[in-house]
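Q: Fold the following and give me the result.
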Amino acid sequence: MKRLIVMTVLVFGVLGGSQAAIDTREFSDDSLRQRYHDLASVLRCPKCQNQNIAESSSPIADDLRGEIHRMLHEGRSDEQIVDFMVSRYGDFVLYDPPLSLSTVLLWFGPAALLLAGGGAVAAVVASRRRSRPATGRALSESERHRLSGLLQDADLSIEQDP
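A: Purely as a prediction, here's the structure:
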């Protein structure tokens, strides 16, 4: 019974991913269709965040694909279409946004976080090293004698235990 449930969940999980966006828009020639697919693959879906609008099945991605289709039939260039999308949704719709004052955090934020994390780890390690108790105190003569007796007793008890 458990296997049946597991198999059912796996089948529905696999079928759930097959609901990708299916585009039924018509084009007058193949070059226009290729430009459409190229543009849809380089623009990021504002809702899905890490999917391009060609792969996204969200309503906003469908609207954006419709806008691209409309602008291509109006005769706009790829640059004009990308500029329109950027003016409407910001640099976020580009997978490779240009370096500007507003995108500095996108470009250098991950490196800054990595450096800050490394600095925090180094600070923790350094503070733990400083707070360790002193370890190299020599044993006094009485402590050595007592330790020697304990070790001899332990050796004898090991030899006697069969």
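Q: switch to C-alpha atoms for all contacts and neighbour counts from now on
A: Will do.
Q: wait, doesn't Ile81 sit right on Gly66?
A: No: between Ile81 and Gly66 there is no contact under Cα atoms under 8 Å: 11.9 Å.
Q: To check against the first, give me the structure of this:
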Amino acid sequence: MKKWMIALFAAMTFSLAAHAAIEVYEFDTLQQEEQFKELGHTLRCPKCQNNTIADSNAELAQDLRHKVYEMTKDGKSKDEIVDYMIDRYGNFVTYNPPFTLATSILWLGPLGVVLLGFGLIIIRSRKAKQVDVDDKWDQDKEQRLKALLDEENDGDKQ
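A: Reported below is the predicted structural model:
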């Protein structure tokens, strides 16, 4: 009986801790709830960098979720909330940053590397195909080759 009481006490203790970790947000309309969920899955946690604010357990992500909740309850639109987050945390907070002068290297860099690589491959292959006039095979080279082969063959017979 004592074991059952300890197990029940442990289960109750762990269930209270699990209940405290769940955030519950109440909304006036279904549209506000959908907007909150969408923003939670589209805004990036500045601390975690690869998680959305909905997926992250960092304190900063919790603060951002709470701010999105407050702004949604106040009737702010999705664009207004995203603009507020960009003003505060920069373009990094969105997964699809806009094309600006600062981000042009990120957008155009891989394309430039690929084009440069293909250009180098084409130039090197064309240079390899070119044969200089001095490198052409002539009668003199043919005679020298035959002389070398004859020497080698004579050396094998001994």
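Q: Can you give me the TM-score here?
A: TM-score of the superposed chains, computed with TM-score structural alignment, normalised by the length of the second structure, equals 0.60; 132 aligned residues with a Cα RMSD of 3.6 Å.
Q: of Ile81 and Gly66 of the first structure, who's got more company?
A: Ile81 (17 against 14; other Cα atoms under 10 Å).
Q: By how much does the helix or strand hosting the more buried one deviate from the second structure on average?
A: Assessed by DSSP states H and E, Ile81 of the first structure sits inside helix 78-89. Its aligned residues in the second structure lie a mean 1.0 Å from helix 78-89 of the first structure after superposition (mean Cα distance after the TM-score superposition for the first structure).
Q: Mind giving me the packing neighbours of that helix?
A: helix 30-42 (3 or more Cα pairs under 8 Å, 6 or more residues apart in numbering; DSSP states H and E).
Q: Tell me which other helices or strands the helix it packs on touches.
A: Looks like helix 30-42 of the first structure contacts helix 59-74, helix 78-89 (3+ Cα pairs under 8 Å, 6+ apart).
Q: what about Arg65 of the first structure, neighbour count?
A: 21.
Q: quick one: contacts for it?
A: Ala40, Ile53, Ala54 (Cα atoms under 8 Å, 6 or more residues apart in numbering).
Q: Same list, these, but as CSV with neighbour count and distance to Asp62 of the first structure please.
A: Compiled in CSV, those are given as follows (neighbours: other Cα atoms under 10 Å; distance: Cα to Cα, whole Å):
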residue, neighbour count, distance to Asp62 of the first structure
Ala40, 21, 10
Ile53, 28, 7
Ala54, 24, 8
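Q: chain center to the longest helix that the first structure contains: distance?
A: Longest among the helix segments of the first structure by residue count, using DSSP state H, is helix 104-130. Here helix 104-130 of the first structure is found 18 Å from its chain centre; the criterion is Cα atoms, centre = their mean, to the nearest Å.
Q: buried ones in that helix?
A: For helix 104-130 of the first structure, a neighbour-count test (16 or more other Cα atoms under 10 Å) marks nothing as buried.
Q: swap in stretch 35-46 of the second structure?
A: Applying 16+ other Cα under 10 Å to stretch 35-46 of the second structure flags Gln35, Phe36, Leu39, Gly40, Thr42, Leu43, Arg44, Cys45, Pro46 as buried.
Q: and what of stretch 79-88 of the second structure?
A: Residues Ile81, Val82, Met85, Ile86 are the ones in stretch 79-88 of the second structure that count as buried (16+ other Cα under 10 Å).
Q: Mind telling me what element the spatially most central residue of the first structure is part of?
A: The residue lying closest to the centre of the first structure (Cα atoms, centre = their mean) is Asn50, at 9.8 Å. Counting by DSSP H and E, there is no helix or strand that carries Asn50 of the first structure.
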